[in-house]
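Colleague: give me coordinates for this.
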Amino acid sequence: MQLAFPVLSISRMRQAALPLLFILLGIVYASWASRIPAVRDALQLDPAELSLVLLCAGIGAVGSFPLAAWMTGHFGARHSAGYAGVGLLVTMPCLALAPNIAWLMLAMTILGICSGCFDVAINALGATAEKIAGRSIMSLLHAWFCVGTLSGALFGSALAGIGMSPLAHFSILTATFALPLWLCYQTLPPDRPEPVSGKKYFSVPHGPLIVLGVIGFCGAIVEGSIADWSGVYMKDWLQATDGTAPLAFAAFAAMMLLTRLIGDRLKERFNARKVVTAGALIAGVGMLIALVADNIPLSIVGFALTGVGVATVFPFVFSAAGRHGSTALAGVATLSYGGGLIGPPMIGFLAHGFGLHAALALVGVLCLAVALAASQAKWLE
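Modeller: Take a look at the predicted model:
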């Protein structure tokens, strides 16, 4: 009986560790997104310069996937998550410390590398947990990511509203999550490096995996563009305040969260292909509403609907790829996050030439592309 409490505590901590890692990634993601307008204004960046900054994050993320696959194969997903998580927390304050665009670009590149490695590691852990559970749980795990993005967006909105600097904001984040990250690393059961024939830890997707990558690619453009540009759009187009502007992304993240909470049940009832196809069509309608709205509340509703629509893209694509091992997962992730590489900067360059309103219309078109690709993706079932 004396051992019952410690054993029970360890069991509960292990159950909480993986969701907490997804929450951490979401908070880092949303914290940066919520302070983009402030960082932009502090360095007086125009849309093209901001696009270059965002491009560096995408280059870092996509370029990291061969490294992420090697780390997961060589050290195991648990160690990879720990190493990359430390990198995330250390890099966050550096974003606010950058004195000019060159240093900000460097910091964003490092953040992209760390986030890419961390993302592959925790999704590999999730795919393993899904196999052990014998049922679909990836949508629920990605729902925890949405808990992080929603919390990060709301917290960022509140801190921006009271005038707290991005440096103080990011420093609080780093100090708050240093101990939880260490506890997660210590609590997760030891894992073994995944043996890969011929030590080939990374390969470009081929065959049906390409379709999964294309779906993820377009989905990443949608998510990344809304995260990085919705606040700027709200502020510049609808004259929202610094405290109100992040609420568009917060609504997007909130509806992604709610949808992912029921995503696994929808998948079991209708199959992943139908769910992703229908969701992408809803996302297209949401973007239309967001862009034609002439007031802040209705535009926020549009972004929220877009969150409903794209919520199941990454969980189901990564779940399908993860069934074929971490090498396949990293390969599909490379194509997927290629959208994160070109999406936000592309929106910025289009905004520089045609206006942000017109540039974001492309996001709605890509939602339709996701629906078309998903309807043909038999490996999603």
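
Colleague: every contact and neighbour count from this point should use C-alpha atoms.
Modeller: Noted.

Colleague: surely Phe118 meets Val86?
Modeller: No. Assessed by Cα atoms under 8 Å, Phe118 is found out of contact with Val86, at 9.5 Å.

Colleague: the longest helix seen in the chain - contacts with which helices or strands?
Modeller: The residue-count maximum for a helix in the chain (DSSP state H) belongs to helix 101-133. Contacts defined by 3 or more Cα pairs under 8 Å, 6 or more residues apart in numbering; DSSP states H and E place helix 101-133 against helix 4-34, helix 47-75, helix 77-97, helix 138-161, helix 313-322, helix 326-354.

Colleague: rerun at 6 Å
Modeller: Applying 3 or more Cα pairs under 6 Å, 6 or more residues apart in numbering; DSSP states H and E, we find helix 101-133 packed against helix 47-75, helix 77-97.

Colleague: which parts of that helix are buried?
Modeller: The neighbour-count check on helix 101-133 (16 or more other Cα atoms under 10 Å) flags 101, 104-130 as buried.

Colleague: related to what we said a few turns ago, how about the helices and strands packed on helix 101-133, which one is nearest Leu298?
Modeller: Judged by Cα to Cα, the one of the helices and strands packed on helix 101-133 that comes nearest to Leu298 is helix 47-75, at 24.9 Å.

Colleague: next, the second sequence, to be compared with the first:
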Amino acid sequence: MAAFAGHLSEGAAIDWAALHARWILDTDPAAAPLAYTIFAVAMTTVRLLGDPIRARLGSVRTIQLAGVLATCGYVLVLGAPLTGEALRVVCAWTGWALAGVGLATVVPVIFSAVGAAGGPVGRALSLVTAFGYSGMLVGPAVLGYVAEASSLPVALIIPGALAAVIALSGAPAIRALPRADRVPVES
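Modeller: Take a look at the predicted model:
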């Protein structure tokens, strides 16, 4: 579930950040794509630093922090239209940056935890990967249908809520995995 939520929230930013800036915030067409660029730069930067972050904080605290940051990012994005005209874009871009920072470590931490669990790692990792990437593929399209039926801000509540799911369910999911160093070796 956490991998699905992470991928869907990431896919939402990839496909909808620039359109949110253009359609909802009424950003200049030339500046609207910067929303996605800010998200991508933040995500890439933190993803490159993900292993040292996880080594320092541990997988459980890293995924909790990731979920909280991503949730805060989506709250800022969704709240941006409520701010003054001068702050709208800054608020949304800050939100996309926070979402990128938070979502950057979700999938690598989950994949690493599944790999460290031992047992039939290939089967477990393929299952987690399938659920994760289904969120990336299906999520943005579902958000498009929701946006068409209601509005883009209403659709973006979905990845914001799923970011909160990461914060709440990611840590218990990682704790529930057996660790390879605690799994008895069969003779």
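
Colleague: can you calculate the TM-score here?
Modeller: Once superposed, the chains reach a TM-score of 0.82 (TM-score structural alignment, normalised by the length of the second structure), with 168 aligned residues with a Cα RMSD of 1.8 Å.

Colleague: what's the angle from the longest helix of the first structure to helix 138-161?
Modeller: Relative orientation of helix 101-133 of the first structure versus helix 138-161 (axes from the mean of the first three to the mean of the last three Cα atoms, to 10 degrees): 150 degrees.

Colleague: can you check which part of the second structure helix 101-133 of the first structure sits on?
Modeller: The counterpart of helix 101-133 of the first structure in the second structure, using TM-score structural alignment, is absent.

Colleague: what about that helix, distance to the chain center?
Modeller: On the basis of Cα atoms, centre = their mean, to the nearest Å, helix 101-133 of the first structure sits 9 Å off its chain's mean C-alpha point.

Colleague: if we can go back for a sec, now mean neighbour count and distance to Pro345 of the first structure too, for the helices and strands packed on helix 101-133 of the first structure, in a markdown table please.
Modeller: Formatted as a markdown table, these follow (neighbours: other Cα atoms under 10 Å; distance: least, Cα to Cα, whole Å):
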| stretch | mean neighbour count | distance to Pro345 of the first structure |
| --- | --- | --- |
| helix 47-75 | 23 | 4 |
| helix 77-97 | 22 | 18 |
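
Colleague: so can I have TSV of those helices showing distance to Pro166 of the first structure?
Modeller: Formatted as TSV, those follow (distance: least, Cα to Cα, whole Å):
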stretch	distance to Pro166 of the first structure
helix 47-75	16
helix 77-97	6
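
Colleague: of those helices, which approaches Thr334 of the first structure most closely?
Modeller: helix 47-75 (5.5 Å).

Colleague: elements contacting the closest one?
Modeller: helix 101-133, helix 326-354.

Colleague: residue range for it in the second structure?
Modeller: Under TM-score structural alignment, there's no match for helix 47-75 of the first structure.

Colleague: what of stretch 227-242 of the first structure?
Modeller: So stretch 227-242 of the first structure sits over residues 14-29 in the second structure, by TM-score structural alignment.

Colleague: so which bits of the matching stretch are buried?
Modeller: 14-22, 24-25, 27.

Colleague: residues in the second structure aligned with the helix or strand encompassing Ala290 of the first structure?
Modeller: Per DSSP states H and E, Ala290 of the first structure falls inside helix 272-292. Mapped onto the second structure using TM-score structural alignment, helix 272-292 of the first structure covers residues 59-79.

Colleague: list the buried ones in the matching stretch?
Modeller: Quick answer for stretch 59-79 of the second structure (16+ other Cα under 10 Å): 59-78.

Colleague: check the fit of that stretch onto the first structure and give the mean distance.
Modeller: In the superposition with the first structure, the average deviation recorded for stretch 59-79 of the second structure is 1.0 Å (mean Cα distance after the TM-score superposition for the first structure).

Colleague: returning to what we had before: the inter-axis angle of the helix holding Ala290 of the first structure versus helix 313-322?
Modeller: 150 degrees.

Colleague: helix 272-292 of the first structure packs against which elements?
Modeller: Using 3+ Cα pairs under 6 Å, 6+ apart, helix 272-292 of the first structure sits against helix 296-310, helix 356-375.

Colleague: run the angle between the longest one and helix 326-354 for me.
Modeller: Note on geometry: by the same axes, to 10 degrees, helix 356-375 of the first structure and helix 326-354 are set 150 degrees apart in direction.

Colleague: now for helix 356-375 of the first structure, which elements pack on it?
Modeller: Looks like helix 356-375 of the first structure contacts helix 272-292, helix 326-354 (3+ Cα pairs under 6 Å, 6+ apart).

Colleague: state the span of the second structure onto which it is aligned.
Modeller: Going by TM-score structural alignment: helix 356-375 of the first structure matches residues 152-171.
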